[in-house]
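Trainee: What shape does this take:
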Amino acid sequence: MILSVLLYSFVVFTVIQIAYYICFSTFLFHRKKENKETIKVPVSVVICAKNEIENLQKILPSLINQEYDDFEILLINDASSEETSEMMQLLEKKYEKLKIINVENIEAFWGNKKYALTLGIKAAKYNHLLFIDADCKPVSKHWIAEMSQNFSKEKTIVIGYGKYIKVNSLVNLFVRFENLLTAIQYFSYAKMGSPFMATSRNLSYHRNEFFKVSGFINHMHIKSGADEFFIQDAANKQNTEIATTENSFTISETPPSFKELFHKKRLQLTRRKHYKLKHKFFLRLFLVSKIFFYLLATVLFFFYPWKIKLPIVLTYYLVQFIVIGFSAKKLQEPQVTYFLPFLEIGLLIFQLSIFITNLSSKPTHWK
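Mentor: The predicted structure is shown next:
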């Protein structure tokens, strides 16, 4: 009797997982529509930086050389040191398209990036804003063009993909897999009409959308997550588009260690408790059903005939390999598919460790 219940439960959780992956496959069929109403717009590229002069010296040439007619680069100097601020001023003199907005910390918003971003957004020359982090760079000279062509009268928020540089290390492979899986989720949710997050490494929207939701006011007390919470507040089925062409990607280096990645993901997990109820439910259901899939598969391995269990497991892996495999190809991450089962189990252990750690202590903001 107990074994029958366990088997039926295993089947249920397997079906839930397969249903998720079928839903995730929706973004694979995304094609940029030839829309006569698509308009070529002037763009303000926004970078918020705090003591990141080395990164800025790397990224600015790739932005200045973008093949796009009308754009500015708005650099928000988020209370950097005096030496860094002086270097920024030299960069402003060097690059004609570069404009610097200096932000000083005030007591009410000490160290809050959202405050700096708000001042920068207000000061931008153009209404269409394209965001990138200082430690990233576009993969091509057509990044601005690829992202901005998704704007139309209806589509005023564009979610892009921020990938990581490939190097031969376990940390790098793990980070790229986790980043790929996250992107598959937020692209597919957006494609299905329920966007829930984006990355600050590659996000664009019309300034009116920012003011419609009163900027970051609803979550100004949370130091991180400006991109995620903005999407939670402002994005919907009607106004959101995704950009998945290779030339629309940005790229950056992975965290150098599991320790830094662990802390970063701890912060992300704490932010998710502020998501909309439906997003919290479906994100948690995906994780919980996967955990029970592996737990029950392990238990049944010892007590149930393999001829019954094996087809169920193989069906799950077949669907998963197809969806993640084609997604990895589309987002230029084919290598992660070769190690999929091991990376997935490792990610589950990693996520459970974060959850348990967060129960005993709260992560502090790490800049």
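Trainee: From now on I want contacts and neighbour counts done on CA atoms only, so please keep to that.
Mentor: OK.
Trainee: tell me which element I101 falls in.
Mentor: Here I101 sits within strand 98-103, counting by DSSP states H and E.
Trainee: neighbouring contacts of that strand?
Mentor: For strand 98-103, contacts defined as CA atoms under 8 Å, 6 or more residues apart in numbering pick out 72-79, 88-89, 91-92, 116, 119-120, 123.
Trainee: now for those, which pair is the farthest apart?
Mentor: E72 and A79 (21.4 Å; CA to CA).
Trainee: Would you map the strands across the chain?
Mentor: Applying DSSP state E to the chain gives strands spanning 43-49, 71-78, 98-103, 128-131, 136-138, 157-159, 162-164, 203-206, 240-242, 250-252.
Trainee: Now render those as TSV, adding distance to I222 and mean neighbour count.
Mentor: Listed next are the strands of the chain as TSV, based on distance: least, CA to CA, whole Å; neighbours: other CA atoms under 10 Å:
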stretch	distance to I222	mean neighbour count
strand 43-49	17	24
strand 71-78	17	24
strand 98-103	19	19
strand 128-131	20	23
strand 136-138	23	23
strand 157-159	22	27
strand 162-164	23	24
strand 203-206	20	24
strand 240-242	24	26
strand 250-252	25	20
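Trainee: Adding distance to S62, write those strands out as CSV.
Mentor: Listed next are those as CSV, based on distance: least, CA to CA, whole Å:
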stretch, distance to S62
strand 43-49, 12
strand 71-78, 11
strand 98-103, 13
strand 128-131, 14
strand 136-138, 7
strand 157-159, 20
strand 162-164, 15
strand 203-206, 17
strand 240-242, 23
strand 250-252, 11
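Trainee: circling back to that earlier point, name the nearest of the contacts of strand 98-103 relative to F282.
Mentor: Out of these, the member with the shortest distance to F282 (by CA to CA) is A116, at 32.4 Å.
Trainee: Between the strands of the chain, which one is closest to L314.
Mentor: Of those, nearest to L314 by CA to CA is strand 162-164, at 29.7 Å.
Trainee: list the helices and strands that closest one packs on?
Mentor: The contact analysis (3 or more CA pairs under 8 Å, 6 or more residues apart in numbering; DSSP states H and E) places strand 162-164 against helix 170-191, strand 250-252.
Trainee: Could you give me the buried positions within the longest one?
Mentor: When you say that, I think you mean helix 170-191. For helix 170-191, a neighbour-count test (16 or more other CA atoms under 10 Å) marks 171-181, 183-191 as buried.
Trainee: and for comparison, fold this next one:
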Amino acid sequence: MQHLETLLAHYGWEGTTLVALLLAMWFVQLRYYLFVYGPVASYRNNRRPTVREAEPPVSVVVPMFSEDYAFVEERLPLILAQEYRDFEVVLVYVGSDGDFYEDLQRLRHTFPQIAVTKIHLDPRFPISRKMALNVGIKSARNEHLVFSSTDAVPRTDRWLSLMAGGFRKGDIVLGYCGIEPGKGVWNRLARTWRMMHSADWLAAAVRRRPYRGTLHNLGITKALYFGANGFSHLNMNIGEDDLFMQRIMTAENVSIVLSPRASLRERPWGGFRWWFGTERYYGSAIPFYPSRVRSYLRWEPLSRTIFLAAACCALAVLPPELKIAAGVLVAARYAAVLVAVRRLARRLGEQRLLAAYLLYDLLSPVLQLLVSAALLRKDARVWR
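Mentor: Presented below is the predicted three-dimensional model:
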């Protein structure tokens, strides 16, 4: 109490409040980067394995919503080249091009592990990804399933082996998918955004509080899927990797595979406009998350914004000794953050993102605000 009275006497209630706010947000930031994100970089999946095959037969289910010859010629071969004993690739073609479907069927003569099924596309009855996955799951011959997309490619030929190994320790397997490196500042910023937002749900899973995965790199067993009576939120075209997962995930049934060799990279289809549209589309599910998850997601960017704003105010208006203290806190915060981000990037197989992170650190609250403002308006693409 005496120290508080001394602070009030020297700096007034405004200065004292600013110092207290700065310290409080500094501790919140350190908690996130050292104790929330930090364990992701050092995580080892050492849970006791269940009694299952070391290399169970796996079905990779990939929906196709266009006549994507680039996927067939460039990305599908990387899936087929996986070093794994027993797997199939189930392609679910949603369309009306008979020639393309025949081309897919002919692939089976060269690659017998390919299975192809078709859903006829009728513009009057749009087909969602969940519907395509449901058909693929029913068509798959194996109990263990890995979902991916035509936009994502494995980084190595060990991807499927590592993901399949995750089934020894859980019925749900979470993997990482980054954005493919490209030219320009925006590409690095988008890659950093993907890495840090993936760190949110990976960190929650490491702490045994899982709430989502990524639709590009997600494993699940048939028994768990059909035991839950299939996908939920059927009035939405999204939610298979988060809203549905929140129904079936527990602290005991989730296995996390963290390795650069087990990660995928998604091809970006544009710059800011593509990124913004994607974030708005999939972000429409966030209002349906549990309140504890929404609070967890908001506190890091909010505390960062308050901390940086308070630091700027302190450097501008407080006496010299407190300006020095504020500068030390900012420097200490960035030192801890950059070390944590470097370790996280290395674990997830991301490279050359530290400089981009500094830009992300400043801009992401503004970008998140833009996305949140866009979500106030209903996205017609989401609803059926």
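Trainee: returning to that earlier point: what's the closest of the helices and strands packed on strand 162-164 of structure 1 to A19 of structure 1?
Mentor: So among these, helix 170-191 is nearest, using CA to CA, at 12.7 Å.
Trainee: once aligned to structure 2, how far is that closest one on average?
Mentor: Compared with structure 2 after fitting, helix 170-191 of structure 1 deviates on average by 1.1 Å (mean CA distance after the TM-score superposition for structure 1).
Trainee: What range does that helix cover in structure 2?
Mentor: Using TM-score structural alignment, helix 170-191 of structure 1 corresponds to residues 185-206 of structure 2.
Trainee: And the contacts of that stretch?
Mentor: 36-37, 39-40, 43, 176, 178-182, 210-213, 251, 254, 256, 271-272, 275, 297, 345, 353, 356-357, 359-360, 364.
Trainee: which residue lines up with S289 of structure 1 in structure 2?
Mentor: Alignment note (TM-score structural alignment): S289 of structure 1 maps to S303 of structure 2.
Trainee: no, scratch that, I was asking about K273 of structure 1
Mentor: K273 of structure 1 maps onto P287 in structure 2, by TM-score structural alignment.
Trainee: ditto for I76 of structure 1
Mentor: Aligned partner of I76 of structure 1 by TM-score structural alignment: V92.
Trainee: close enough to count as contact, that match and Y101?
Mentor: No. If you go by CA atoms under 8 Å, V92 of structure 2 and Y101 don't touch, sitting 10.0 Å apart.
Trainee: Save the helices and strands packed on strand 162-164 of structure 1 as CSV, and put in distance to T38 of structure 1 too.
Mentor: Listed next are those as CSV, based on distance: least, CA to CA, whole Å:
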stretch, distance to T38 of structure 1
helix 170-191, 19
strand 250-252, 23
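Trainee: looking at those, which is closest to K137 of structure 1?
Mentor: strand 250-252 (5.5 Å).
Trainee: What range does the closest one cover in structure 2?
Mentor: The alignment places strand 250-252 of structure 1 over residues 264-266 of structure 2 (TM-score structural alignment).
Trainee: and that stretch, how far out from the chain's middle?
Mentor: 11 Å (CA atoms, centre = their mean, to the nearest Å).
Trainee: and if you look at stretch 371-378 of structure 2?
Mentor: 20 Å.
Trainee: Just the residues contacting that stretch, thanks.
Mentor: F276, E279, R280, G283, S284.
Trainee: Are any of those buried, and if so which?
Mentor: Buried among the contacts of stretch 371-378 of structure 2 (16+ other CA under 10 Å): F276, E279, R280, G283, S284.
Trainee: can you redo those residues as JSON lines with distance to M163 of structure 2?
Mentor: JSON lines is the format used below for these (distance: CA to CA, whole Å):
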{"residue": "F276", "distance to M163 of structure 2": "30"}
{"residue": "E279", "distance to M163 of structure 2": "26"}
{"residue": "R280", "distance to M163 of structure 2": "29"}
{"residue": "G283", "distance to M163 of structure 2": "26"}
{"residue": "S284", "distance to M163 of structure 2": "28"}
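Trainee: hmm, which two among those residues are most spread apart?
Mentor: Taking CA to CA, no two of those sit farther apart than F276 and S284, at 12.3 Å.
Trainee: Regarding stretch 164-174 of structure 1, how distant is the last residue from the first?
Mentor: For stretch 164-174 of structure 1, the first-to-last residue distance is 11 Å (CA to CA, to the nearest Å).
Trainee: again but with stretch 159-175 of structure 1, I slipped
Mentor: Start-to-end, stretch 159-175 of structure 1 (CA to CA) is 20 Å.
Trainee: before we move on, what about stretch 230-238 of structure 1?
Mentor: Per CA to CA, stretch 230-238 of structure 1 runs 16 Å from first to last residue.
Trainee: picking up where we left off before, any idea how far the match of helix 170-191 of structure 1 is from the chain center?
Mentor: With CA atoms, centre = their mean, you get 6 Å for stretch 185-206 of structure 2.
Trainee: in stretch 285-305 of structure 1, what counts as buried?
Mentor: L285, F286, S289, K290, I291, F292, F293, Y294, L296, A297, L300.
Trainee: Looking at those residues, which are in helices?
Mentor: Mapping these onto helices (DSSP state H) picks out L285, F286, S289, K290, I291, F292, F293, Y294, L296, A297, L300.
Trainee: From I312 of structure 1, how far out is the first one?
Mentor: Okay, so that is L285 of structure 1. Separation of L285 of structure 1 from I312 of structure 1 (CA to CA) stands at 20 Å.
Trainee: try the second one
Mentor: Applying CA to CA, the value for F286 of structure 1 to I312 of structure 1 is 18 Å.
Trainee: same check, this time on the last one
Mentor: Between L300 of structure 1 and I312 of structure 1 the distance, using CA to CA, works out to 12 Å.
Trainee: Centre-most residue in structure 2?
Mentor: S198 (3.4 Å; CA atoms, centre = their mean).
Trainee: with structure 1 superposed, average distance for the match of strand 250-252 of structure 1?
Mentor: Compared with structure 1 after fitting, stretch 264-266 of structure 2 deviates on average by 1.9 Å (mean CA distance after the TM-score superposition for structure 1).
Trainee: Give me the neighbour count for A251 of structure 2.
Mentor: For A251 of structure 2, the tally of surrounding residues (other CA atoms under 10 Å) stands at 13.
Trainee: Aligned against structure 1, show me the partner of it.
Mentor: In structure 1, A251 of structure 2 lands on K237 (TM-score structural alignment).
Trainee: just the buried members of the contacts of stretch 185-206 of structure 2?
Mentor: Neighbour-count burial (16+ other CA under 10 Å) applied to the contacts of stretch 185-206 of structure 2 gives 36-37, 39-40, 176, 178-181, 210-213, 254, 256, 275, 345, 353, 356-357, 360, 364.
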